[in-house]
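**Q** This is a predicted model, with the sequence first.
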Amino acid sequence: MLKTVLATGTMLFALSVASVAPAQAQTGNSETTAAQDPADGEANDIIVTGSTRAQRRFDASYAINTVSQEDFEKIAPVNFADLIGQLPGFQTEITGGEVQNIYRIRGLPNDGGFVSFQQDGLPLFHENDGVFFRGDAILKQDLMTERVEVVRGGPAPVYASYSGAIINAITVTGTDTPRGRAQVTLGDTGLYRLDAVQSGPLGGNTYYAVGGFLRYHDGYRDNGFPNDKGGQIRANIKHDLDNGSVKLNFNYVNDHNVFYLPIPTADPRDPNVSLDPYIDYFEGTMNSPAFRNVNLKYRDGAGVIQNRTSDLSDGRHMQMANVGIQYDADYDGWLVSAKAGYTQGKLDFTAFYSTTNPADATSFANGYLARANTAFGPVSRFGYVLAGTNTVYDPYAASGLVMQGQYRDIHSNFYSAQANLSVAKRFETGFGSHDLKLGLYGSLYGEDSRTTYQNYLIEVAGKPRTLDLLAYSATGSVLGRVTDNGVLNHAATLNQGDSDAKMIAVFANDTWEIVRGLRIDAGIRHERYDYQGWAALTTQANLGDATTLADDTTRAFTGTIVNAELSPNVTNWTVGANYDFSNQIGLYGRASHLETPPNVQTVMSINPTIITTVADQYEVGLKLASGRSYLYITGFYTNFDPLNASFLAFDPTTGRNDVNVPFIGEAQVKGVEFDGAWQVTPWFTLNGALTISDPKYRNFESATGADPEQAEGNQIVRQPKVYGNIRPSFDFNTGGTDVSIYSRYTYMGKRYVDLYNNTALPEYGTFGAGITLRRDGWQLQLVGDNLFNAHGLTEGNTRTDSLSGQGSAEAIYGRPIFGRNFRLVVGKSW
């Protein structure tokens, strides 16, 4: 039924363009100006991403979306991933919190490494994935964003590194007309947020813009401490020259964001029994005040036992500053663009990760009987107490289960200097015109990392307490402890390293317009990298505390450093053809080749998997537009070879993520995207996006005895075959007040947690709605998400279920979507 609803909406879009009316092309400044006349619609928005020069969206021979501030308001996303997930071809998971969510493009089997985040056409950090952060942690959406342009496939590999897609945030730039806006957002999840932006002239053809946000948020789940706290500020100064402009910009982020991980939702002893009474589906989390003062214990390279304190409430603490300069000029038809930026940042990240399923309390304890007998002498029985106390804890007074989780403490410093220089010129020839662009891009960047993982024993509950497992003699005396103040394994994982990189890329693109409407374009990008780094060797060690088993198998630094160098190079290309029958009907086809080298973290890792992945993408598109109605239909095929689907599984015996399960093969994805808007009347518009695909594994091999045949032809992990949304909106004026009423239905199809497709993540759909009132510059908005508290999981438990599932037909351990919540926004524009 859900598929029928989405398909019906798409048919309505097609009907809307049956009577095609003329549409006027727009011209204007490429950096900050969208379509000047709102009646012209999104098809005539001016876009700059992935093209030689500014052009109408309709004229582009690739799939691109523009998302304006008005779109931000009506979509009312809970985070940036939620916004991008409303676009066709993008399957996102939004349940990790505000940042570090999942971005997948057209079935490419990666959690975000193929999506380049840019600001005004330049990345803030060269690689798409840093040490436990990606673009949405350093580039956050606020009122300082004029619009976001999103390229799917197409020329992305030529205009950015590692990219099957580009997300480019175009910032507000000042003009002769001063303008500003401020708004306060209040949410029933304890959200308090202030956004503001101001721009205008400084005199002498010089303009400014400054904006940002401050935010405090208790969180969508109850951690027992604030979820998010911090903010961002961005500013720029632009000076117009006789033939162009120069712009200076500055970004600063100082923000804490707590990370949500999967929770158990059903009893593994009987998957029909819900654990909701103990850990609430919508509000429960294993994050807890019990982890506000964690002691990390390990042995350093000199043999000295170290103790460091860590606080879970710090979350993902990102501190980042960026300065940049941008120069654009027209020298008698020669378009020169020079952009450069430098980013310096620091990430301190703490999170509590899921590991194995909950276990029956008695069975779990008995699993340590042999080790306890050896260490402490004959053990008569085990018993649980609250960690660090003598208070008895009886699991059978609650769920009868206990569970373990992994506390992760990660610290990284990073830097990235990047520059892009390009020259473009249109040449008229005897056989059409050539619009040629030549460019040079380079980056110097690097990051270090210090990582400690430590495993804990906890109760099955929201905001769980940590537990100690004690071994008793026949007389009732305590012989010893399996745990140490709740710790099951001290320093189960311990890593440290540093890396530096330099890279240079040359690229070129030619758009050949043979006759009006018929264009062929081709581009190529060649990149050369040079990595240098080191990693600290570790070994298994016993820290020597005879009263506990928790320190028997820790990792310890040996004092030895391993140096590494790597010099990969890759070549990407794209070829496309476009024919527009008119300003309202067009066709295009394109082939792209994407190579992604190993990232810089490879040289600060011990025995890393070094592989250059290749994705060949093909797409054909139909473009239809009429006023504010449009329909883009894009068929696509992606072959990803080689696909490294290897993973490190959690070993409950050692407490480490050190069970390497290598799977090398291919991923093949065939599909079609629908992206449309149907303006039924001037006051009613229906927007929608739908993606139907068949993401499959092919030709797998494994060197460790795992059966690759069981993965052959299976659906790619966590990738649905159908996903999309429908967004109706009503816009009218009554009594001098502009009123917008809008809603959103988002559908996510069935997925699987494992390569063998044994355990499913069921389909789900959510409803949201909102209303906005505007009068005399004031704005009042009320919006609600997941109004009917639909249940849905976006992932399983990736530490243990990636190969063969969870032993159940449907996931009983996963990351649930957020429950019903509301936000009130009060704003003023001037």
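**A** Structure received. Residues are numbered from 1 along each chain as shown.

**Q** C-alpha only now, for contacts and for neighbours.
**A** Fine.

**Q** Just to check, Thr493 is in contact with Thr452?
**A** Yes. In terms of C-alpha atoms under 8 Å, Thr493 counts as a neighbour of Thr452; the distance is 5.6 Å.

**Q** what's near enough to touch the nearest residue to Trp778 once chain neighbours are set aside?
**A** Nearest non-adjacent residue to Trp778, counting by C-alpha to C-alpha, 6 or more residues apart in numbering: Lys828, 4.5 Å away. Contact analysis of Lys828 by C-alpha atoms under 8 Å, 6 or more residues apart in numbering lists 181-183, 777-779.

**Q** measure Lys828 to Ala182 for me?
**A** Distance check for Lys828 against Ala182: by C-alpha to C-alpha, to the nearest Å, it reads 6 Å.

**Q** With Gly224 instead?
**A** Distance from Gly224 to Ala182, by C-alpha to C-alpha: 30 Å.

**Q** The structure to be compared is supplied as follows:
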Amino acid sequence: MKSLAHQPTVSIAALATALLAAPAFAQDAPAGAQPASPPVSGALSQAQTGDDIVVTAAVGDRTRFKSSVSVSQVSNEAIQNFTPRSQAEILRSIPGIQTAANAGPGGNANIGVRGIPVSTGGSEYVALQEDGLPVVLFGDINFGNNDYWLRFDYTVDRVEAVRGGSASTFASQAPGAVINYISNTGDHDGGSIGYTEGLDFRQHQLNFNYGGHIDPTLRYDIGGYWRRGAGPSDISYDALKGYQVKANITKELPDNRGYIRLLFKRLDEQAPTNTSSLAIAKLDGNKITGFDLAPGIDPREGSTYSENNRRFQYVDQNGNLQSAKVEGIHPRVTSVGAQIHYEIADGITIDDNFRKSWISGSFTTQFLNVLPTSSLIGSTVNGQTVGAIRYANGPNQGKTFTGQFVNNNPNINTLMHDMGNLANNLQINGKHELGSGTVNLSAGWFHMSQKIDQTWFVNRQYSEIATKNGAELDLFSTTGTQLTAAGQAGYGDNWGTCCARNVDLTYTDDAPFLSAGYSVGGLNLDGSVRFDRVAGKGFAQGGVAGANYTVSDALGTAVIPSLIAASAKENINYLKSYSSWSAGALYAFGSDTSVFVRASRGGRFNADRRVLGGNFNSDGSLNAQGNSTAVNFLNQQEAGLKQRGTLSLFGMTGRYTTETTFFHSTLTENNYDFTRLANSPPNNNPNISNKYRSFGVEFTGNIAMGNFHLTANLTYTDAKIKDSATAAIIGNRPGGIPRLQYFIQPSYDRGIAAVGFTIDGQTGAPIDDFGTYELNGTTFVNAFLKIRPVKNLELGINVNNLFNTLGFRYGGNVVQSGGTSYYTNTGIYGRTTEASIRFRF
């Protein structure tokens, strides 16, 4: 067992210094191939016509037009025109992907796919990759979601996504979708440098990328960004600051047999992550039809990042008071990679992709929950009845607080001591002529070891809800005793003993996989299978009662209780194996129409979210409950139509492509979400045991006609909870799943100037699985203008949320106070305008 677990690592160690690989389950294009390019006036790029090679969750050399999977490819230029303000916003340009797109520049988004809800946070069934390897093994690691660890910048050539299908067998822990950020590799000599400046928000960013050939067989690419400011929210200090540098060098091998490549990345950035705000809700029965601003609060620009809460205290595991600096999400990533694509003999190639990442960081921020002040007065806090609330700091320090609401969610400090990983994917591909057709065979081994070493400090805290610089609030008893200090009522005890937590875990996934395909004429058949073998080792500790601390602030002295992560260790030492499969067929009717069908089943291993939940025996093995809930399986069936051709309209002629996919998905999910403990009944049960069904259709289309270009993505989803341990939700539509989601981007490019818009929205969706309220749909419009006064120089302006729409997406809660209904959730950024200058050379 041990030798098998380390075999891929030994393999790449022998190859890394001389034979560097293309991504295996997300292969690189053949040596010398040109990357996807942004669209040019009057024409569609290779990526848009479907003639490019699919390199994500695929095998062989099939184009998108001839692949029996649903594939989207978005160029760097198209993403910039979309004017995203976060990684999550980028993903909304991909059909079938569900994300609220309001997580902020630091990440922490919930990413779903095809009507399968995100029940625990993060990205359970969607993998984010960088050059063909996952950034982390599991997309929903507690305080370690996959969108923390990567950034979009000039170094990215395109983003490629495969939904369903072969994602089940050519990637681990990603049965729903694989989204791959593919880097520039110096195919074209030249580069660009650019600077952007926020005009109505404070952000400054320098971007660059340059690549080219050192000689005919050696090329390189280097790029990255530096930025500083507040981000799109109205934060009065530099909550956003940091940089990323990426580089690679590629050596093409003699006789055009392949290439070797080395890669490097360094990311070090602290960035805010958004949390809830509130607005007055307009109700029609249980439908939330619109919003008004609550006094003094604007969700479009408000933030919990405050000059009055830039530091807070916590109690470390040794029982010592420490001070944490609020840095939002602060990832530190250093990675080195090595790739090889080598043709051993005619029709036989070896691909290997290796990366070692050293990852650490912190998650230090202020969460927000809306509590009516009337509910707090008269309640019991730290054993005494609350009689008064006063400002602990800020301009009103010492004065009585009379606002309608308080924030009673924690300030939280998670130290990510080690989130590093080692990943390797080794694959051998063979092609053989059989009769008038071609047989493609592939066999490989994926190995990834993921470290999760964290300590959590989750403090009970009270603060003012304000658009900007909310103050901390101190509570006083009816007898005048001070109950909090600097707004803090308890150290490490906000969510009980579960969440004063210390974990030191290592998960190792070894997955052999096989694929076979046959092509003859217009017919392509393929099938694949993957066997994941995941081992978990380490320990987890929960909270135990610690000392009481006598703490002083400007208003006086309070005695603060604590929990520290020092319980008896829960040992983790187990192995779980499972299989995934996928089979598909495509038939091309000539060169402009193809149809495909596919069925697949993919497994998703439940990792760190299962600890401290009653799933393990004392020796670390799985008990009966843990064994039955260790893996969730996603089943999908899909059928698609791909078309392209010439279009004549209003006397103009152009080109178009469309791809339409009908899908059906079923999932049995067992999981645990500790954050539900803080919810109001009945939605406060952290144990999740649901069966979901969804079906729908995805559509993506492109038209290029003269100087006009149009992209449209539409997703219709009918989702239902078919069964559940919670009887009240059976038959309901899952919370946060809209029926229709759309993304439409028209643009017009005359060469000297270009202008375009993005229309991004969805229809209504229930805010939770119980269907208590349905949130109305909202549409947001972005716009861009580019002017090119001289060759190679481009001046631009882009606007996100052009009409400054007040709106929300998915989830949230309704609070009643004083005869008025209030909606609490993370708001979409208001209008933000950015100017840019870019020089290409």
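**A** Structure received. Small disclaimer: the values here were computed from a predicted structure and weren't measured.

**Q** Quantify their similarity with the TM-score.
**A** Superposed pair, TM-score by TM-score structural alignment, normalised by the length of structure 1: 0.86. Supporting alignment: 763 aligned residues with a C-alpha RMSD of 3.1 Å.

**Q** rewinding a little: could you identify the buried members of the contacts of Lys828 of structure 1?
**A** Using 16 or more other C-alpha atoms under 10 Å as the burial test, these include 181-183, 778-779 as buried.

**Q** I'd like those residues written out as a markdown table, with secondary structure added.
**A** Below are the buried ones among the contacts of Lys828 of structure 1 laid out as a markdown table (DSSP: H, G, I helix; E, B strand; the rest coil):
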| residue | secondary structure |
| --- | --- |
| Arg181 | strand |
| Ala182 | strand |
| Gln183 | strand |
| Trp778 | strand |
| Gln779 | strand |
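
**Q** The residue in structure 2 that Arg516 of structure 1 lines up against: neighbour count?
**A** Taking TM-score structural alignment, Arg516 of structure 1 has Gly521 as its aligned residue in structure 2. Using other C-alpha atoms under 10 Å, Gly521 of structure 2 has 12 other residues around it.

**Q** same question, the one 10 residues further on
**A** Other residues lying near Phe531 of structure 2 total 21 when counted by other C-alpha under 10 Å.

**Q** any idea how far whatever residue of structure 2 lines up with Asn168 of structure 1 lies from Asn76 of structure 2?
**A** Structural alignment (TM-score structural alignment) places Asn168 of structure 1 against Asn180 in structure 2. Asn180 of structure 2 sits 13 Å away from Asn76 of structure 2, going by C-alpha to C-alpha.

**Q** any shared contact partners between these two?
**A** Val159.

**Q** quick one: which of these two has more around it?
**A** Neighbour count, other C-alpha under 10 Å: between Asn180 of structure 2 and Asn76, Asn180 has more, with 25 against 22.

**Q** tell me which element that one falls in.
**A** Taking DSSP states H and E as the criterion, Asn180 of structure 2 maps to strand 177-183.

**Q** Tyr716 of structure 2 is in contact with Ser694, isn't it?
**A** No. In this structure Tyr716 of structure 2 lies outside contact range of Ser694 using C-alpha under 8 Å: 10.2 Å.

**Q** three-state assignment of Val790 of structure 2?
**A** What three-state DSSP gives for Val790 of structure 2 is coil.

**Q** what about it, neighbour count?
**A** By other C-alpha under 10 Å, the residues close to Val790 of structure 2 number 8.

**Q** now do Asn320 of structure 2
**A** The burial count for Asn320 of structure 2: 11, using other C-alpha under 10 Å.
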